[in-house]
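Visitor: From the sequence below, what's the structure:
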Amino acid sequence: MVGDTLHGRKVAVLATDGFEQVELTRPVEALKAAGAQVEVIAPKAGRIQGYNHHDKGDSVTVDRDLAHADAGSYDAIVLPGGVMNPDALRLESRAVDFVRAFAEAGKPIAAICHGPWTLINAEAVEGRRMTSWPSLKADLRNAGAEWVDEEVVVDRGLVTSRKPDDLPAFCAKMIEAFAEGRR
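Guide: Predicted structure coming up:
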């Protein structure tokens, strides 16, 4: 994952307060190590608060607020988990529209843990094989996805994983999918 595999690629990481810290920081580190330009996008400017499960973690600087982000400017998107983060994002119409734009354009998407909640609201899971945190199993199936309990699943440019323990496999498959580009 080191080098220039993703040189020239611009990746959005969509998150808000309540993201699972390691599910944002590790993918960002992996993407940068592969040569990608990465921007953290959030509904608000400034900083967003991370969590280590139930405990407050570090805050992260927002590179661009959602009001000034254009999905057409990015090659791929990462959706970190944490319960509060995607639950808040899926109620934010601008965030849902942003994610939907990636799905409709066939751009690669990587979502971990609870991150697929936003994909459900963006109507981007029907007919897809996916995994997630186990509590999303019924939600994803009800939205038309085939849910499986696997470390990482790749389906036509959509990379999903269950939890922080899956991050090594998630990051590796994310880099591969982002290098392949549009489906």
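Visitor: okay, CA-based contacts and neighbour counts for the rest of this
Guide: Fine.
Visitor: so who does the residue nearest in space to the middle of the chain touch?
Guide: For the chain, the residue nearest the mean C-alpha position is Leu79 (1.6 Å; Cα atoms, centre = their mean). When contacts are counted by Cα atoms under 8 Å, 6 or more residues apart in numbering, Leu79 touches Val13, Leu14, Ala15, Pro86, Ile109, Ala110, Ala111, Ile112, Gly115, Pro116.
Visitor: Glu23 and Gly50, how far apart?
Guide: Counting by Cα to Cα, to the nearest Å, the gap from Glu23 to Gly50 is 10 Å.
Visitor: before we move on, back to that, leaving out chain neighbours, which residue sits closest to the residue nearest to the centre of the chain?
Guide: Leaving aside its chain neighbours, Leu79 sits nearest to Ala111 (4.5 Å; criterion: Cα to Cα, 6 or more residues apart in numbering).
Visitor: Assign a three-state SS to the one you found, would you?
Guide: strand (DSSP: H, G, I helix; E, B strand; the rest coil).
Visitor: How about the secondary structure of Ile150?
Guide: Not Ile; residue 150 is Glu. Using three-state DSSP, the structure places Glu150 in coil.
Visitor: please give me the structure for this one as well, since I'd like to look at both together:
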Amino acid sequence: MGVLTGKTVAILATDGFEQVELTEPMEKVKDAGAEVHIVSLASGEIQGMQHADKGDKFPVDKTVDEVSAADYNGLILPGGVLNPDTLRANAKAVQFVRDFFVQHKPVSAICHGPWLLAEADVLKGRTITSFASIKTDLMNAGANWVDQEVVVDQGLTTSRDPDDLEAFCKKVVEELREGKHEEQTA
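Guide: As a prediction, this is how the structure comes out:
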């Protein structure tokens, strides 16, 4: 049995996600024993990207219309430019993210993924990192942005880019294992 046996984790993504930022965390969380659902805006498949080139397509397990944060023990937000930009324009996706913070559940976001956290208005006073090009957006949303491989702040794990995936995945599993963060603020 893995350290995450009995836990269910959502990965919220849509077309344009950076493929390795979905596949590596998903693999590590599954290897640790968790069940993982890819949640998206519509059923069918979503298109991964390998930087500027199209990658593989992945099946969607659930849509944002079918799920609630209460169904999950944690949330992972992969990056890619188009992915979080599309998701932050969808009110249900934004509320789904916000609800994890209200329920004090671990959330992990890498690269451009934290853009969605800015839209969900959950960054005030939090120390985070991201892909450098969205630093100003995150600071304008109230975050204390730092240039570090991985940052954990009250159950919120963030990293800069695919080069940080090893450290990111390790912290994702640790935070999911620890579970609820009562001191986390919405």
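Visitor: Please, where are all the strands along structure 2?
Guide: Using DSSP state E, the strands of structure 2 run over 8-12, 17-18, 35-40, 45-50, 53-59, 62-63, 74-77, 107-110, 127-128, 144-145, 150-153, 156-159.
Visitor: Contacts for stretch 44-56 of structure 2, please.
Guide: By Cα under 8 Å, 6+ apart, the surrounding residues in contact with stretch 44-56 of structure 2 are 13-20, 40, 57-60, 80.
Visitor: Which of those are buried? Put it as a ChimeraX command.
Guide: Provided next is the ChimeraX selection string for whichever of the contacts of stretch 44-56 of structure 2 are buried by 16 or more other Cα atoms under 10 Å:
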select :13,14,15,16,17,18,19,20,40,58,60,80
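Visitor: Which member of the contacts of stretch 44-56 of structure 2 is positioned nearest Leu156 of structure 2?
Guide: Comparing these against Leu156 of structure 2 with Cα to Cα places Ala13 closest, at 17.5 Å.
Visitor: Residue in structure 1 paired with the closest one?
Guide: Aligned by TM-score structural alignment, Ala13 of structure 2 pairs with Ala15 of structure 1.
Visitor: That match contacts Asn85, doesn't it?
Guide: Yes. Counting by Cα atoms under 8 Å, Asn85 is a contact partner of Ala15 of structure 1 at 6.2 Å.
Visitor: gap between the two ends of stretch 145-158 of structure 2?
Guide: For stretch 145-158 of structure 2, the end-to-end distance is 10 Å (Cα to Cα).
Visitor: in structure 1, what residues pair with that stretch?
Guide: The aligned range for stretch 145-158 of structure 2 is 147-160, by TM-score structural alignment.
Visitor: Check stretch 100-109 of structure 2 too.
Guide: With TM-score structural alignment as the criterion, stretch 100-109 of structure 2 aligns to 102-111.
Visitor: how long is the matching stretch end to end?
Guide: 13 Å.
Visitor: Now it: buried residues?
Guide: Phe102, Ala103, Gly106, Lys107, Pro108, Ile109, Ala110, Ala111.
Visitor: likewise stretch 167-179 of structure 2?
Guide: The neighbour-count criterion (16+ other Cα under 10 Å) identifies Phe168, Cys169, Lys171, Val172, Val173, Glu174, Glu175, Leu176, Arg177, Gly179 as the buried residues of stretch 167-179 of structure 2.
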